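[1] coords please:
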Amino acid sequence: MGNDYLLNEIQKLKDQLVRAVDEHHSLTNERVVQISQELDIYVLQFQKNVWARMNERGTLQ
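    Model prediction:
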């Protein structure tokens, strides 16, 4: 997955998460947790992509 796609999905999920928290007034609501977990997957993939790119460029020590 490309970073542009990931960033777009991350933003959409962040917006959904904010709306879900506002709607349910809870951080432990099933839907809130589900969105948060999905967001975690995309953020982790984005971080892996950035890490891999840095490694390819030799910018990691």
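[2] CA only for contacts and neighbour counts going forward, please
    Fine.
[3] For residue 45, give me its contacts.
    By C-alpha atoms under 8 Å, 6 or more residues apart in numbering, the contact list for residue 45 reads residue 6.
[4] Kindly recompute the last result at 7 Å.
    If you count contacts by C-alpha atoms under 7 Å, 6 or more residues apart in numbering, residue 45 has none.
[5] How about residue 4?
    If a contact means C-alpha under 7 Å, 6+ apart, then residue 4 has no contacts.
[6] any idea how far residue 18 is from residue 55?
    34 Å (C-alpha to C-alpha, to the nearest Å).
[7] Now do the helices in this structure.
    3-24, 30-57 (DSSP state H).
[8] Alongside the first, I'd like the structure of this one:
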Amino acid sequence: MAYIKRQGDKRSLYNNQITIIRNNAFNGLANIKTIDLESNNISTIEANAFNGLTKLERL
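    Model prediction:
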């Protein structure tokens, strides 16, 4: 289970050993503007991983 730090319209998944981001991984977070995925070992991002994040400005 990943540790998610919440700060308003930002989510930090920093250093969570994430390797795959699955389709609709952020379902229900349509108002998120920033997602921090720094210091993960991501090797796969599925095609619709960020589906619905219409306000996303920074990844």
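[9] TM between them?
    Once superposed, chain against chain, the TM-score is 0.23 (TM-score structural alignment, normalised by the length of the second structure); 26 aligned residues with a C-alpha RMSD of 3.1 Å.
[10] Excluding sequence neighbours, find me the nearest residue to residue 21 of the second structure.
    Among residues not flanking residue 21 of the second structure along the chain, residue 45 sits closest, at 4.8 Å (C-alpha to C-alpha, 6 or more residues apart in numbering).
[11] Roughly how far does that neighbour sit from residue 7 of the second structure?
    24 Å.
[12] Please apply the same query to residue 20 of the second structure.
    Counting by C-alpha to C-alpha, the gap from residue 20 of the second structure to residue 7 of the second structure is 23 Å.
[13] ok, now residue 21 of the second structure?
    Taken as C-alpha to C-alpha, the span from residue 21 of the second structure to residue 7 of the second structure is 21 Å.
[14] If you count surrounding residues, which of these two has more?
    A direct count of neighbours by other C-alpha atoms under 10 Å for residue 21 of the second structure and residue 7 places residue 21 higher, at 17 against 10.
[15] Nearest residue to residue 14 of the first structure in space, please, no chain neighbours.
    Once flanking residues are discounted, residue 14 of the first structure sits nearest to residue 39: 7.2 Å by C-alpha to C-alpha, 6+ apart.
[16] Hmm, residue 15 and that neighbour touching each other?
    No: under the criterion of C-alpha atoms under 7 Å, residue 39 of the first structure is not in contact with residue 15, lying 10.5 Å apart.
[17] Settle it for me: which of the two has more neighbours?
    Taking other C-alpha under 10 Å, residue 39 of the first structure and residue 15 do not tie; residue 39 has more neighbours (21 against 11).
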